[in-house]
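A.B. asks: Predicted structure and sequence below. I'll ask about it afterward.
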Amino acid sequence: MPRYQSKLDAVLRQRKRREGEVQEEFIEMKHDLDTAQDQLHRLHSELESALKDLAEQQVKGIAPGELDLYYRLIKHQYDRLEERRKALRHLADRCEKKREDLLEATREKKVVEKIEEKRKGLYLKELEKKERNLLDELAGRPKRESP
């Protein structure tokens, strides 16, 4: 009995490889996004802490020079926070694009798999028909016309 040989093996291997590559890139990018979100939360906590500290110092009475230092510190932290927010938005956009690329690569692979599945099903039906005809011949029965 002849063995089924796929004509789409090379295409399917390429699609699977592409899906794997994109998946690895997405996982790495998602990890970077999670790390950036953690950094943003840390910076936000630091800013809140500095503001709370400033409020406590104002209640106690603070010298104008120290007030200026607090202002500069808070301004610097706020600027860093805004910079990280922009970078995070950019990274989130890139991560979303990579997720869409992964979905597309998966869809492309599944299309080839479905085509291959249909081809193999047709091959097996044809093989079954030939086998039935051969058995009919051996049994001395006339050939049946099957759908």
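C.D. replies: Arrived safely. Numbers count the residues shown, from 1 in each chain.
A.B. asks: CA only for contacts and neighbour counts going forward, please
C.D. replies: Noted.
A.B. asks: Which strands and helices lie in contact with whichever helix in the chain runs longest?
C.D. replies: Secondary structure of the chain per DSSP state H: the longest helix is helix 64-139. Counting by 3 or more CA pairs under 8 Å, 6 or more residues apart in numbering; DSSP states H and E, the packing neighbours recorded for helix 64-139 are helix 9-60.
A.B. asks: Kindly calculate the angle that the helix it packs on makes with helix 64-139.
C.D. replies: Here the directions of helix 9-60 and helix 64-139 differ by 160 degrees (axes from the mean of the first three to the mean of the last three CA atoms, to 10 degrees).
A.B. asks: Packing partners of helix 9-60?
C.D. replies: Under the contact criterion of 3+ CA pairs under 8 Å, 6+ apart, helix 9-60 touches helix 64-139.
A.B. asks: where's the helix it packs on relative to the chain centroid, distance-wise?
C.D. replies: Relative to the chain's own centre, helix 64-139 is displaced by 4 Å; criterion: CA atoms, centre = their mean, to the nearest Å.
A.B. asks: And Ala55, how far from Tyr71?
C.D. replies: Using CA to CA, to the nearest Å, we find Ala55 at a distance of 12 Å from Tyr71.
A.B. asks: which neighbours do these two share?
C.D. replies: Counting by CA atoms under 8 Å, 6 or more residues apart in numbering, no residue touches both Ala55 and Tyr71.
A.B. asks: what's around Glu108, how many residues?
C.D. replies: Using other CA atoms under 10 Å, Glu108 has 16 other residues around it.
A.B. asks: likewise Asp79?
C.D. replies: For Asp79, the tally of surrounding residues (other CA under 10 Å) stands at 12.
A.B. asks: Pasting the second one now:
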Amino acid sequence: MLFDLAEPCLLCGRRSPQGLCRLCAGELRDGGALYDPLCRCGLPGTEQGGLCGRCLRRPPPFTSTYCHWVYQFPLDRLINAYKHRGCLPAERALEPLLREQPLPWPDAEVLCPLPAHWRRRLARGFDQAERLALILARHWRR
């Protein structure tokens, strides 16, 4: 082939045209799903969906948190590369996974990311939460 458009997989280094090879994308999709209930703050909750001790003492000003994945390998590597090294191919690798997610709150009218501190945004050159929220907002039409 005259032109090879494949780049190394962000996780294992195999050649892949999409940022992640098929094996790593499958591991990311299948291996990190979160099935345990979450407390309102996002930490593991109780079996009955109750609040953790910290939220019982001082409830956060929001009613729920949604998280589909456990923050462990390989997701943690992608997020760290994206957030701390400005690796935009990691965003492209995460995008198909984000698009698979249903809107957790169908009545929600807006999606609002928590902004990065202005110094971090300046150092990175972008706000990763804002970029991911825009991807989801377009997908969910919010």
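C.D. replies: Cool, the structure landed. Since we're looking at a predicted model, the values are computed, not measured.
A.B. asks: Overlay them and tell me the TM-score.
C.D. replies: The TM-score (TM-score structural alignment, normalised by the length of structure 2) is 0.24; 65 aligned residues with a CA RMSD of 5.6 Å.
A.B. asks: measure Arg84 of structure 2 to Leu98 of structure 2 for me?
C.D. replies: Heads up, residue 84 of structure 2 is His, not Arg. His84 of structure 2 is 20 Å from Leu98 of structure 2, by CA to CA.
A.B. asks: again, but for Leu23 of structure 2
C.D. replies: For Leu23 of structure 2, the distance to Leu98 of structure 2 (CA to CA) stands at 18 Å.
A.B. asks: Out of the two, name the residue with the larger neighbour count.
C.D. replies: Taking other CA under 10 Å, Leu23 of structure 2 and Leu98 do not tie; Leu98 has more neighbours (16 against 13).
A.B. asks: so what's that one up against?
C.D. replies: Taking CA under 8 Å, 6+ apart, one finds Leu136 in contact with Leu98 of structure 2.
A.B. asks: For the one helix or strand it maps to, which residues meet the burial criterion?
C.D. replies: Taking DSSP states H and E as the definition, Leu98 of structure 2 sits inside helix 88-99. Within helix 88-99 of structure 2, the residues scored as buried using 16 or more other CA atoms under 10 Å are 89-91, 93-94, 98.
A.B. asks: and if you look at stretch 9-28 of structure 1?
C.D. replies: Counting neighbours by 16+ other CA under 10 Å, one finds that the buried residues in stretch 9-28 of structure 1 are 12, 15-16, 18-19, 22-23, 25-26.
A.B. asks: Ok, stretch 113-127 of structure 1 next?
C.D. replies: Quick answer for stretch 113-127 of structure 1 (16+ other CA under 10 Å): 113, 116, 119.
A.B. asks: quick one: which of these is nearest to Arg85 of structure 1?
C.D. replies: Glu113 (41.5 Å; CA to CA).
A.B. asks: List the contacts of that closest one.
C.D. replies: If a contact means CA under 8 Å, 6+ apart, then Glu113 of structure 1 has Leu12 as its contacts.
A.B. asks: roughly how far apart are it and His31 of structure 1?
C.D. replies: Distance, Glu113 of structure 1 to His31 of structure 1, by CA to CA: 30 Å.
A.B. asks: next one: Arg85 of structure 1
C.D. replies: Note on Arg85 of structure 1: its distance to His31 of structure 1, by CA to CA, is 17 Å.
A.B. asks: and what of Asn133 of structure 1?
C.D. replies: Between Asn133 of structure 1 and His31 of structure 1 the distance is 59 Å, computed by CA to CA.
A.B. asks: And the two? Which one has more around it.
C.D. replies: Asn133 (18 against 13).
A.B. asks: after the helix holding Leu98 of structure 2 comes which helix or strand?
C.D. replies: Next along the chain after helix 88-99 of structure 2, taking DSSP H and E as the criterion, comes helix 118-124.
A.B. asks: and the angle for the helix or strand just after that next one with helix 88-99?
C.D. replies: Using DSSP H and E, the helix or strand that directly follows helix 118-124 of structure 2 along the chain is helix 128-140. Put simply, helix 128-140 of structure 2 runs at 40 degrees to helix 88-99, going by the same axes, to 10 degrees.
A.B. asks: who are the neighbours of helix 128-140 of structure 2, in terms of helices and strands?
C.D. replies: Packing partners of helix 128-140 of structure 2 (3+ CA pairs under 8 Å, 6+ apart): helix 88-99.
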